[in-house]
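> this is a predicted model, with the sequence first.
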Amino acid sequence: MGETGFRYSILASGSSGNSFYLETEKKKILVDAGLSGKKITSLLAEIGRRPEDLDAILVTHEHSDHIHGIGVLARKYGMDIYANEATWQAMEGKVGTIALEQKHIFELGVTKTFGDLDIESFGVSHDAACPQFYRFMKDDKSFVMLTDTGYVSDRLAGIVENADGYLIESNHDVEILRAGSYSWNLKQRILSDKGHLCNEDGADAMIRSLGNRTKKIYLGHLSKENNIKELAHMTMVNQLAQADLGVGIDFQVYDTSPDTATPLTTI
C-alpha cells in the first residue's frame, strides 16, 4: 500500500442500510453498520476483509439504517464503538448491551487520531439527537462522508471543502417524492431542513465544496422509492457541467449500491 493515503469502500449506501469501510496500514475502521451483522460480514468479504480485523466502528446517528448491526458486531468481535454522548443515549435500547470498555465518546466538532489517521467530526441538520459525519485525513489526503442532512450551509461547505473524495447524499428526486405514496407527514420530514438532500441540493453542495484536489464523488443514500440511480447521476453531472467544473475530466462521479460494496480504492 505504500506510505500515502488510505483505502476505502462504500459497503452499502441507501435508505435500507449504510456502512463505510476505511483502512490505513495501522487501522481498519467502519463508519455505521446499518445492516445485519451477517450482511456486513458478507459485504466486507466482497473486498477481502473480515469483521474480526476491525479496530473501531464510528456512529453518525441513531437511525436504524445506520446502527442495525452495531450491537451484534460489538458483542461478537469486541471492537471499540465511538459516538457522541447524545447519540449513545439515543441508541439505548436499540443496540442491546455493549461492554463499557468498548463504549467511547467522539464529540461533535473535534478531531481524533486513530493510529496514523486523523478523523474530524462535524454536525449536520437531520432529525436525530446529535448527528455528525466525518472527514478522514492522512498524508495530506482526505475523504468526506456527508449524507443525512436537510441542507448544507456555507459554513459546512467550508468545513468539508477541497477533499480528494466525497460521499454526498442524493436521496430523492423532489417530483418523484411529491407524487409518491408516502404520507404527507413523511414527505414533509424528508423535504425539511432536517430531512435529506434531494439530487439538486446534493449537486449544489458539491459545487460549493469541491476543489482542485477533488478526484472522486460518490452519490449516496438514494431512496429506493423516491429516486432513480440514473436520474441522480445525470442531475449531478449536468449541474457540475453547467457550473463549468471538470466533471469526467478533473474528477469522476460514481454510483453506490444498497447491497454491493464499491471496489476497495486507494486515495
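Thanks, I have the structure now. These numbers come from a predicted model, not from an experiment.
> from now on I want contacts and neighbour counts done on CA atoms only, so please keep to that.
OK.
> list the buried residues of stretch 20-39.
20-24, 27-37, 39 (16 or more other CA atoms under 10 Å).
> and for it, what's in contact with it?
Contact partners of stretch 20-39, identified using CA atoms under 8 Å, 6 or more residues apart in numbering, comprise 1, 5-12, 16-19, 40, 53-60, 64-70, 72-73, 114-117.
> among those, the buried ones, what's the ChimeraX command?
The ChimeraX command for the buried members of these (criterion: 16+ other CA under 10 Å) is given here:
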select :5,6,7,8,9,10,11,12,16,17,18,19,40,54,55,56,57,58,59,60,64,65,66,67,68,69,70,72,73,117
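> can you name the residues that contact Glu169?
146-149, 196-199, 202, 219-222.
> can you tell me the closest non-neighbouring residue to the residue most central in space within the chain?
Centroid check for the chain by CA atoms, centre = their mean gives Met145 as the closest residue, at 4.2 Å. Among residues not flanking Met145 along the chain, Leu167 sits closest, at 4.8 Å (CA to CA, 6 or more residues apart in numbering).
> tell me the helix or strand right after the helix or strand hosting the one you found.
In the assignment (DSSP states H and E), Leu167 maps to strand 165-169. Once the chain leaves strand 165-169, the next helix or strand it forms, by DSSP H and E, is helix 174-179.
> what's the distance between that following helix and the middle of its chain?
24 Å (CA atoms, centre = their mean, to the nearest Å).
> cool, and stretch 72-84?
The answer for stretch 72-84 is 18 Å, by CA atoms, centre = their mean.
> how about it: buried residues?
Buried, per 16+ other CA under 10 Å, within stretch 72-84: 72-74, 78-84.
> out of those residues, who's nearest Val95?
Using CA to CA, Val72 comes nearest to Val95 of the buried residues of stretch 72-84, at 7.8 Å.
> can you give me the helices in the stretch 151-267 of the chain?
Assigned by DSSP state H, counting those that start in this stretch, the stretch 151-267 of the chain shows helices spanning 154-159, 174-179, 184-191, 199-209, 229-242.
> and the gap between Trp184 and Arg178?
9 Å (CA to CA, to the nearest Å).
> more neighbours, these two?
Counted by other CA atoms under 10 Å, Trp184 and Arg178 do not tie: Arg178 has more neighbours, with 15 against 10.
> find the nearest non-adjacent residue to the more buried one, please.
Closest to Arg178 by CA to CA, 6+ apart is Lys187, at 7.0 Å.
> swap in His63?
Ala128 (7.3 Å).
> how about the contacts made by the one you found?
Going by CA under 8 Å, 6+ apart, the list of residues near Ala128 reads 61-63.
> can you tell me how far it is from Ser64?
11 Å.
> okay, one more to line up with it:
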Amino acid sequence: MMRFSSIGSGSSGNGLLIQSRDTTLLLDCGFGLRDAIHRLQRAGISPESLNGILVTHEHDDHAGGVFKLANKFGIPVWLTHGTFTMVERLMPKQRGFELHVIDSHVPFTIQDLGINPFPVPHDAREPVQYTFDNGNTKLGVLTDTGTSTPHIEAMLSGCHGLVLECNHDLDMLMNGPYAWPLKKRVSGRLGHLDNTTSAAILANLDLSHLQHLLAAHLSAKNNHPDLVIDCLSSALNCERDWISIADQELGFDWRDIR
C-alpha cells in the first residue's frame, strides 16, 4: 500500500507527503520552519522520520522552506542541477544534510519508493514533476506547468493516485484583479494549468487504475472549488464528490492507494 497527503497547496506554500512501508518523503516545502513542523505534525509525521525531501523547482512556494527544514533535522534533499543553481542562495553555510543532484530523465530509488522525475514547461530553471512507485501502486503529481506534453501524459498514465494542478479558471483570470503581464504569465505556455486544460489532460491518460484524483494549486483569486469539480467530474463522467480539492491551509487528509 501507498498513501499520500497534502500539508498545503497553493501560491502561499506547497508540500505533499508520500509514504510506503517504512519510507516517508516530502515533495516540496514552501512553508516557514515552524509552520512546516506544525503541518507535518498535523498529518501525524515527525520531521525526524522523513527519509527525504524532493524539490520540483526553485519558486518560494515550493522550495522556500526546504533547506531550513532539511538542515535542522538532517533530511536528504533531491533536486535538479538547474534548481540547485537557483536555490543555492537559500542553503546554510554549514550544510547539515545530504544533497543529491538528479537528472530530470533518470529514475532513482529512495528506500521503498521508485521515483521517476520528468521535465515540465514552467518558468523556472529546470523544473520537474514526479511519479512514485512501490512496485504495486503508482502516484503521479503534475503541478506548475503551463501545458502538457506527450511525455508528461505517458508518465502519468496508469496511476492509482493523481495530484493534478487546476490553478485557474480562464474567465476568472482574464476578468480578475491581476495586472495584464501577470495574466499572460499565468495563462501562458510556461505558466499554470487552467481547469479546462487539466480536464483535457485526463482524457489522454490511462485512468483504468485511478482510485483518487486530487485537484491542487488552486488560485485563491482566479478559481473556485465548485468550478474545478464541475470541470473534472464532467471530464471523468463521475460523481462530483469523487473529486477532492487540496486546500491552501489544510491540504488534504491521507489517501490510501492499493
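Yes, it's here. Bear in mind that the values here come from a model prediction, so they are computed numbers and not experimental data.
> re earlier: helices - which of the buried residues of stretch 72-84 of structure 1 land there?
Judged by DSSP state H, the subset of the buried residues of stretch 72-84 of structure 1 located in helices is 72-74.
> tell me the residue in structure 2 aligned with the residue nearest to Arg178 of structure 1.
Lys187 of structure 1 maps onto Lys183 of structure 2 when the alignment is built from TM-score structural alignment.
> and if you look at Ser209 of structure 1?
By TM-score structural alignment, Ser209 of structure 1 lines up with Leu205.
> ok, so what distance separates the nearest residue to that match once chain neighbours are set aside from His209 of structure 2?
Once flanking residues are discounted, Leu205 of structure 2 sits nearest to Ser157: 4.8 Å by CA to CA, 6+ apart. With distances taken as CA to CA, Ser157 of structure 2 is found 9 Å from His209 of structure 2.
> who has more neighbours, the two?
The neighbour comparison of Ser157 of structure 2 against His209 (other CA under 10 Å) goes to Ser157, with 19 against 15.
> for Met91 of structure 1, find the nearest of the helices of the stretch 151-267 of structure 1.
Comparing those by CA to CA, helix 184-191 comes nearest, at 20.8 Å.
> in that closest one, what's buried?
187, 189-191.
> compared with structure 2, how much does that helix deviate?
Here the mean offset of helix 184-191 of structure 1 against structure 2 after fitting is 0.7 Å, by mean CA distance after the TM-score superposition for structure 1.
> quick revisit: I'd say the residue nearest to Met145 of structure 1 and Lys215 touch.
No - with contact defined as CA atoms under 8 Å, Leu167 of structure 1 does not count as touching Lys215 (11.8 Å).
> Gly109 of structure 1 matches what in structure 2?
Residue correspondence to structure 2 (TM-score structural alignment): Gly109 of structure 1 is matched to His105.
> aligned partner of Cys198 of structure 1 in structure 2?
By TM-score structural alignment, Cys198 of structure 1 lines up with Asp194.
> quick one: contacts for its match?
Contact analysis of Asp194 of structure 2 by CA under 8 Å, 6+ apart lists 165-170, 187.
> how about Met79 of structure 1?
By CA under 8 Å, 6+ apart, the contact list for Met79 of structure 1 reads 54-57, 73, 102.
> could you measure from it over to Val144 of structure 1?
23 Å.
> please look at Val124 of structure 1 and Pro131 and confirm they touch.
Yes - the pair formed by Val124 of structure 1 and Pro131 meets the contact definition of CA under 8 Å, at 6.0 Å.
> name the residues contacting each of the two.
Common contacts of Val124 of structure 1 and Pro131 (CA under 8 Å, 6+ apart): none found.
> stretch 119-133 of structure 2: end-to-end distance?
Termini of stretch 119-133 of structure 2 sit 18 Å apart (CA to CA).
> stretch 156-164 of structure 2 now?
For stretch 156-164 of structure 2, the end-to-end distance is 10 Å (CA to CA).
> and stretch 137-154 of structure 2, what's buried?
Buried, per 16+ other CA under 10 Å, within stretch 137-154 of structure 2: 137-148, 152-153.
> secondary structure added to those residues, as a markdown table?
Below are these laid out as a markdown table (DSSP: H, G, I helix; E, B strand; the rest coil):
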| residue | secondary structure |
| --- | --- |
| Thr137 | coil |
| Lys138 | strand |
| Leu139 | strand |
| Gly140 | strand |
| Val141 | strand |
| Leu142 | strand |
| Thr143 | coil |
| Asp144 | coil |
| Thr145 | coil |
| Gly146 | coil |
| Thr147 | coil |
| Ser148 | coil |
| Ile152 | helix |
| Glu153 | helix |
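> how close does stretch 200-208 of structure 1 sit to structure 2?
Stretch 200-208 of structure 1 sits 0.9 Å off on average (mean CA distance after the TM-score superposition for structure 1).
> contacts for that stretch next, please.
Residues from elsewhere that reach stretch 200-208 of structure 1, judged by CA under 8 Å, 6+ apart: 151-152, 154, 157, 161, 168-170, 235-236, 239-240, 243, 245.
> quick one: the alignment partner in structure 2 of Ile228 of structure 1 and Asn167 of structure 2, what's the gap?
Using TM-score structural alignment, the equivalent of Ile228 of structure 1 in structure 2 is His224. Distance, His224 of structure 2 to Asn167 of structure 2, by CA to CA: 9 Å.
> spell out which residues are contacts of both of the two.
Both His224 of structure 2 and Asn167 are in contact with Leu218, where contact means CA under 8 Å, 6+ apart.
> the more surrounded of the two?
Legend: neighbour count by other CA under 10 Å for His224 of structure 2 and Asn167, higher for Asn167 (32 against 16).
> contacts only, for the counterpart of the more buried one in structure 1.
Using TM-score structural alignment, the equivalent of Asn167 of structure 2 in structure 1 is Asn171. By CA under 8 Å, 6+ apart, the contact set of Asn171 of structure 1 is 14, 196-199, 220-223, 226-227.
> from what I can see Ile47 of structure 1 touches Thr260, true?
No - in this structure, Ile47 of structure 1 is not within contact of Thr260 by CA under 8 Å, at 10.1 Å.
> now check structure 1 for the residue matching Arg255 of structure 2.
Under the alignment (TM-score structural alignment), Arg255 of structure 2 pairs with Thr265 in structure 1.
> which residue is most remote from the mean position of structure 2?
In structure 2, counting by CA atoms, centre = their mean, Gln94 sits farthest out from the average C-alpha position, at 28.4 Å.
> distance check, that residue against Pro76 of structure 2.
Distance from Gln94 of structure 2 to Pro76 of structure 2, by CA to CA: 14 Å.
> just checking, Glu153 of structure 2 touches Leu205?
Yes - taking contacts as CA under 8 Å, Glu153 of structure 2 lies within contact range of Leu205: 6.1 Å.
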